[in-house]
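Asker: Model the structure of this input:
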Amino acid sequence: MIVAFSLSPSGGDAVDADGGMSAAVAEAVRVVRESGLPHQTTAMFTYLEGDWDEVMAVVKRAADAVAAHAPRVGLVLKADIRPGHSDELTGKVERVDRLLD
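Answerer: Below you'll find the model as predicted:
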């Protein structure tokens, strides 16, 4: 399964001096990177690949890390649930690239 998720802290100490939320988001990204699961971070979403329980546990830990900075956390999550498939985080892109060559 692949999930694309985004966490948005609000209130409390979530806002950086420059008006951004980088410190809170960095803690979520740290959780993802330490998970050992395949992942990609973009400007808008973090993508994570693994089985249901692994992925959802990481999303929860990442949300908890953001919640340490803010009294309220928004979560947007999209999932591609496809049992029996792996390496799709890069595989999907590679298949499209081959068609474009």
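Asker: For the rest of this, base every contact and every neighbour count on C-alpha atoms.
Answerer: Fine.
Asker: chain center to the helix or strand where Val25 lies: distance?
Answerer: Assigned by DSSP states H and E, Val25 belongs to helix 22-35. On the basis of Cα atoms, centre = their mean, to the nearest Å, helix 22-35 sits 9 Å off its chain's mean C-alpha point.
Asker: buried stuff in the next helix or strand after it?
Answerer: Going down the chain from helix 22-35, the next helix or strand is strand 39-41, by DSSP H and E. Of the residues in strand 39-41, 39-40 count as buried by neighbour count, 16 or more other Cα atoms under 10 Å.
Asker: Alongside the first, I'd like the structure of this one:
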Amino acid sequence: MLFAFSVAPLGAGESVTDSVAEAVRIVRESGLPNRTDAMFTTIEGEWDECMDVIKRATEAVGAGGHRVSLVVKADIRPGRTGELDGKVERVEAALAADEAELGHS
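Answerer: Coordinates of the predicted model:
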């Protein structure tokens, strides 16, 4: 299962970098496959282990304030692993096939 989440303190001023860095540190220390971009951190694993990481990251972000914003999106595909990279690889392969087809028309 893939879980993409964004967590940030509310009322923390202009920059949330330090709080978000602490959340990402927790994710990386979890050992779960993960990727962080400008909008979300995505982790891959089973329900309980992913939700535990999201909870701990959220609690860390909230430690310095009184309110936290959390957005979570999940792709639940039991029995599948390696989807953090697999989904992207399939899209890239489809694009490459389209380009090859257009190049030979």
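Asker: ok, back up a step: what span of the second structure lines up against the helix holding Val25 of the first structure?
Answerer: Alignment of helix 22-35 of the first structure against the second structure: residues 17-30, by TM-score structural alignment.
Asker: Give me the residues contacting that stretch.
Answerer: 7-9, 34, 36, 41, 43, 53-54, 56-58, 60-61 (Cα atoms under 8 Å, 6 or more residues apart in numbering).
Asker: now the strands for the second structure?
Answerer: 2-9, 34-36, 41-44, 68-75 (DSSP state E).
Asker: May I see those strands arranged in TSV, with distance to Gly103 of the second structure as well?
Answerer: TSV is the format used below for those (distance: least, Cα to Cα, whole Å):
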stretch	distance to Gly103 of the second structure
strand 2-9	35
strand 34-36	33
strand 41-44	35
strand 68-75	34
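Asker: And Asp53 of the first structure? What does it align with in the second structure?
Answerer: Per TM-score structural alignment, Asp53 of the first structure is aligned with Asp48.
Asker: how close does that match get to Lys55 of the second structure?
Answerer: According to Cα to Cα, to the nearest Å, Asp48 of the second structure and Lys55 of the second structure sit 10 Å apart.
Asker: of those two, who's got more company?
Answerer: Neighbours per residue, other Cα atoms under 10 Å: of Asp48 of the second structure and Lys55, the larger number sits with Lys55, 14 against 9.
Asker: For that one, give me its contacts.
Answerer: Applying Cα under 8 Å, 6+ apart, no residues contact Lys55 of the second structure.
Asker: what about it, distance to Arg90 of the second structure?
Answerer: Distance from Lys55 of the second structure to Arg90 of the second structure, by Cα to Cα: 31 Å.
Asker: now do Ile43 of the second structure
Answerer: 18 Å.
Asker: Looking at the two, which has the bigger crowd around it?
Answerer: Ile43 (27 against 12).
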